[in-house]
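Undergrad: Below is the sequence, then the predicted model.
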Amino acid sequence: MKQRATLLALVVTGSLLFAAGCTGEAEPTRAEKPLQGASAVPSPTPDVRGELVAALQRSQQAAHRFVVRGGLPEGQKISGTGAFDPQKRRFETTVSISGGKYPSAGSRIVIGTESYGRSSAKGHWVHVDLKRIEPDHPFLRFDWADPTGLKKFTSSIVSVDRTGPRTYTGRFDPDSKGATPFLPVGAPTIVSIGTPLSPFVITTDDQGWINSIKVDLSPSKGPKLTITTTMSDHGKTLKINTPAGAVEAAESTYRN
C-alpha cells in the first residue's frame, strides 16, 4: 500500500494583524439469586466522542480566553493569547512567531464588522471595514462562525477514548480542507496537507468546560510538533474594546 505523502506548510496570515420521588414505604425483601439461564441486561455503551464534541461545542459557543504555545515547522515557535465572545461578536488576539527565517508578530481586534490590526506592540492600529472585504480575501477575511479554528478541529475528530475523569485522548485528521488553516486552535497559522491522523489530549474542568487541547503533528521533515491551547474564563464578561488612535486603511488594502 502506498504511503501518503506528508506536508506541513506554514502560513502566517494577515489576520495576526434526577432522582424520581416515590410515595409510601416498601416492605424490605431478601436478595434472591437470578434465575438460571437469565441474561443480564447490558449497560449502554457510552458515547465518548459525542460527550467530548458536546463539551467542545459548549466552550466554543461561550465567551472565553485562550493561550497558545507550541512548535511550528522549520524550527519556529508560536506564542499567542486572545479572547472570543461569540454572542457579543467581539474577538481579540496577539500572536508572535519566533525562530526560523520569518519571525513575526501581530495583534487583531474585531468588533462586529470593524477590524483593527497592528504588526507590533508599538505600532499603530489600522481600521478595516469588514463589510468591504471579499469573502476569499487571503489576509483580512474573518469568520465569526469559527475564528479560532475550534469548530473545525471538533469536526476533524476521528476517534476518542476517556482516559481519566476529565481527560480524553484520541486522533484527528489535521488536513486543512480548502487550504484553510485551523491549527493551532486559537491562532490558526498552519496549513496541513496529507498529514496522517494525529493524536490529541483534551482535558476539562470540574464544570465540563474545555481546559486544554494538546495536539502532536509529524511533519515529513523535522521533529514532531507539539502545540497546546489552554482555555479559561468561560462564560465570563470579557473586556474587548475599540483601540484608541486607529487610522483608516488605505484603499489598496481592500483590493484582493
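TA: Alright, I've got the coordinates.

Undergrad: make it CA atoms for all contacts and neighbour counts henceforth
TA: Fine.

Undergrad: ok, residue 75 touching residue 100?
TA: Yes - Residue 75 is in contact with residue 100 according to C-alpha atoms under 8 Å; the separation is 5.4 Å.

Undergrad: What residues sit buried inside the helix or strand encompassing residue 8?
TA: Using DSSP states H and E, residue 8 falls within strand 7-10. Residues of strand 7-10 classed as buried: 7-9 (neighbour count, 16 or more other C-alpha atoms under 10 Å).

Undergrad: The helix or strand just after that strand packs against which elements?
TA: Beyond strand 7-10 on the C-terminal side, the first helix or strand identified by DSSP H and E is helix 48-60. With contacts taken as 3 or more C-alpha pairs under 8 Å, 6 or more residues apart in numbering; DSSP states H and E, helix 48-60 sits against helix 150-155, strand 157-164, strand 210-217.

Undergrad: can you put the ones you listed in TSV and add mean neighbour count and distance to residue 202?
TA: Output for the helices and strands packed on helix 48-60, formatted as TSV (neighbours: other C-alpha atoms under 10 Å; distance: least, C-alpha to C-alpha, whole Å):
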stretch	mean neighbour count	distance to residue 202
helix 150-155	18	11
strand 157-164	16	10
strand 210-217	22	5
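
Undergrad: Give me the buried stretch members for stretch 116-127, please.
TA: Those would be 116-120, 124-127, for stretch 116-127 by 16+ other C-alpha under 10 Å.

Undergrad: how about JSON lines for the helices and strands packed on helix 48-60, with distance to residue 253 added?
TA: Listed next are the helices and strands packed on helix 48-60 as JSON lines, based on distance: least, C-alpha to C-alpha, whole Å:
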{"stretch": "helix 150-155", "distance to residue 253": "28"}
{"stretch": "strand 157-164", "distance to residue 253": "36"}
{"stretch": "strand 210-217", "distance to residue 253": "34"}
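
Undergrad: wait, which of these is closest to residue 93?
TA: Nearest to residue 93, of all the helices and strands packed on helix 48-60, is helix 150-155, at 14.6 Å by C-alpha to C-alpha.

Undergrad: Which neighbouring elements make contact with the closest one?
TA: Using 3+ C-alpha pairs under 8 Å, 6+ apart: helix 150-155 touches helix 48-60.

Undergrad: How about residues contacting the helix it packs on?
TA: Residues from elsewhere that reach helix 48-60 (C-alpha atoms under 8 Å, 6 or more residues apart in numbering): 150-151, 154, 159-162, 168, 208-210, 234.

Undergrad: try this one side by side with the last:
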Amino acid sequence: MRGKRAAAVCLVALVALSGCTDKSDKSAENGAVASAAPTVEASDPATAFKAAVTKTNQATMTFTIDADLGTLGSQKASGAADPKAKATGYHSDLTLSGRSVTIDAILVGSDLYLKVPGVTSGDRWAHMDMTKVKSLSKLGLDASGNPTNLGTLDAEVVAVTRTAPGAYSGTLDRTKNPVVAGAGGVSEALKSVPFEATVNPQGYVTSLVIHTPPVGSGPASTSTSKFADFAQPIAIERPDSAEVQQAPDELYQALQ
C-alpha cells in the first residue's frame, strides 16, 4: 500500500507541472547568435504568434516555470530541452495541499528517469520505459516531454491580439491540451483561457503567462513560463546505470 500511495503522490505532482498547469531572460543576446537578422512579424497576429511557437518548439532551449496554483499550492521548476535529440531534463519543487515534493526528471527518447522521494530509493533514479505508457500527458508532459506544454500551444490558440511589438495576448482552448483534458478538463471555462506572451526579434517565444479560471472545486491559477538560450548546445544525458533502478509496477499501473 505504501508503494501505491507514493505512486499516487508522484502522479499528482507531475500532473501539476502542467500548471493545472530565477533565471534571467537572456533570449535577446542568445537570439543574436542564432539569427543575425530579426524576424519580421506577419501582419496577422495569430499567424505571427503561431510561427513563433513553431520555431521555438524546434530549437534547443532552457526554461523556467513559476506557477501559483491558488489554494492548492505552488510550483517552481527549471530545465532544458533538445527537440532533435528528443531529450528533456528538469528539476521541480512543488507544494501541493501542504505537502512538498521535489521531482527530478530526465527524458531521452523513450526512456524516462525520475527521482522522487517516496518513489525512488535514496539518491537513485527510477527508470520507466515510455513505450509501455499510453501518453506522456498523464505525467504533465507534452509529446516532446516538455513540462511547459509549449508543444500543444499552437493547437490551443483561439484568438490573438498584438498589444505591442513582440507582445501578444489572447485566449486558449485548454481542453485541446491532452494534459488538461486527461485531468477532466472539460469545463466551458477552459475553452477561453486568457494568456499573454512575448516574442523576441529573432522570432522565439520568451515568456508565456496563462491565467486558468476556477474549474469545479479547483481554484484559479497562474502559470508563468520563460524560455531562453535558444539554439545553443545543450547536453541532456541518461544517468549512470549504477544510479538507476526500475520503476515500481504501481507507477506503471497508475499511468495506464
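TA: Everything's here; your move. Keep in mind the model is a prediction, meaning the values are calculated, not measured.

Undergrad: Mind checking the TM-score on these two?
TA: The TM-score (TM-score structural alignment, normalised by the length of the first structure) is 0.70; 211 aligned residues with a C-alpha RMSD of 3.2 Å.

Undergrad: Next, give me the two most distant ones among the contacts of helix 48-60 of the first structure.
TA: Maximum pairwise distance among these (C-alpha to C-alpha): 25.6 Å, between 159 and 234.

Undergrad: what ranges do the strands span in the second structure?
TA: Under the criterion DSSP state E, the second structure contains strands at 61-68, 73-82, 87-96, 99-108, 111-115, 125-129, 157-164, 167-172, 193-199, 205-212, 221-228, 244-246.

Undergrad: how long is stretch 58-78 of the first structure end to end?
TA: In terms of C-alpha to C-alpha, to the nearest Å, the two terminal residues of stretch 58-78 of the first structure are separated by 26 Å.

Undergrad: What are the buried residues along it?
TA: Buried, per 16+ other C-alpha under 10 Å, within stretch 58-78 of the first structure: 59-74, 76-78.

Undergrad: how far does that stretch sit from the chain's center?
TA: 7 Å (C-alpha atoms, centre = their mean, to the nearest Å).

Undergrad: what's the distance between the counterpart of residue 194 of the second structure in the first structure and residue 98 of the first structure?
TA: Using TM-score structural alignment, the equivalent of residue 194 of the second structure in the first structure is residue 199. As judged by C-alpha to C-alpha, residue 199 of the first structure and residue 98 of the first structure stand 25 Å apart.

Undergrad: neighbour-wise, which of those two wins?
TA: Comparing residue 199 of the first structure with residue 98 by other C-alpha atoms under 10 Å, the one with more neighbours is residue 199, at 20 against 16.

Undergrad: for the closest residue in space to the more buried one that isn't next to it in sequence, what are its contacts?
TA: Of all residues not flanking residue 199 of the first structure in the chain, residue 171 sits nearest, at 4.4 Å (C-alpha to C-alpha, 6 or more residues apart in numbering). For residue 171 of the first structure, the contacting residues are 157-160, 197-200, by C-alpha under 8 Å, 6+ apart.

Undergrad: among these, which recur in the second structure?
TA: Mapping the contacts of residue 171 of the first structure onto the second structure (both residues aligned by TM-score structural alignment, their matches' C-alpha atoms under 8 Å) leaves 157-160, 197-200 still in contact.

Undergrad: Just put those in CSV and tack on distance to residue 91 of the first structure.
TA: Below are these laid out as CSV (distance: C-alpha to C-alpha, whole Å):
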residue, distance to residue 91 of the first structure
157, 25
158, 29
159, 30
160, 30
197, 30
198, 28
199, 28
200, 26
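
Undergrad: Could you single out the nearest of the residues you listed to residue 254 of the first structure?
TA: Of those, the one sitting nearest to residue 254 of the first structure (C-alpha to C-alpha) turns out to be residue 157, at 35.6 Å.

Undergrad: distance between the ends of stretch 130-139 of the first structure?
TA: 12 Å.

Undergrad: Please apply the same query to stretch 219-238 of the second structure.
TA: End-to-end for stretch 219-238 of the second structure, by C-alpha to C-alpha: 37 Å.

Undergrad: Return the residue of the second structure aligned against residue 232 of the first structure.
TA: Checking TM-score structural alignment: residue 232 of the first structure goes with residue 228.

Undergrad: Now its match. Nearest residue, chain neighbours left out?
TA: Here the residue nearest residue 228 of the second structure, using C-alpha to C-alpha, 6+ apart, is residue 27, at 4.6 Å.

Undergrad: And residue 245 of the first structure, how far from residue 109 of the first structure?
TA: Residue 245 of the first structure sits 13 Å away from residue 109 of the first structure when distances are taken as C-alpha to C-alpha.

Undergrad: Those two: who's more crowded?
TA: Taking neighbours as other C-alpha under 10 Å, residue 245 of the first structure and residue 109 compare with residue 109 leading, 27 against 10.

Undergrad: The more buried one matches what in the second structure?
TA: In the second structure, residue 109 of the first structure lands on residue 106 (TM-score structural alignment).

Undergrad: Now do that match against residue 12 of the second structure, distance only.
TA: Separation of residue 106 of the second structure from residue 12 of the second structure (C-alpha to C-alpha) stands at 18 Å.

Undergrad: gap between residue 89 of the second structure and residue 245 of the second structure?
TA: Distance, residue 89 of the second structure to residue 245 of the second structure, by C-alpha to C-alpha: 18 Å.

Undergrad: Show me which of the two is the more surrounded one.
TA: Higher neighbour count among residue 89 of the second structure and residue 245: residue 89, with 24 against 16, using other C-alpha under 10 Å.

Undergrad: Map that one onto the first structure.
TA: With TM-score structural alignment as the criterion, residue 89 of the second structure pairs with residue 92.

Undergrad: quick revisit: of all the helices and strands packed on helix 48-60 of the first structure, which one comes closest to residue 134 of the first structure?
TA: Taking C-alpha to C-alpha, helix 150-155 is the member of these nearest to residue 134 of the first structure, at 21.4 Å.

Undergrad: hmm, back to that, let's have the buried residues of stretch 116-127 of the first structure in a markdown table, adding distance to residue 182 of the first structure.
TA: Below are those laid out as a markdown table (distance: C-alpha to C-alpha, whole Å):
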| residue | distance to residue 182 of the first structure |
| --- | --- |
| 116 | 21 |
| 117 | 20 |
| 118 | 22 |
| 119 | 21 |
| 120 | 23 |
| 124 | 27 |
| 125 | 25 |
| 126 | 25 |
| 127 | 24 |
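
Undergrad: Show me the two of the residues you listed that sit farthest apart.
TA: Taking C-alpha to C-alpha, no two of these sit farther apart than 120 and 127, at 14.9 Å.

Undergrad: Residue 90 of the second structure touches residue 106, doesn't it?
TA: Yes - between residue 90 of the second structure and residue 106 a contact is recorded at 6.7 Å, counting by C-alpha under 8 Å.
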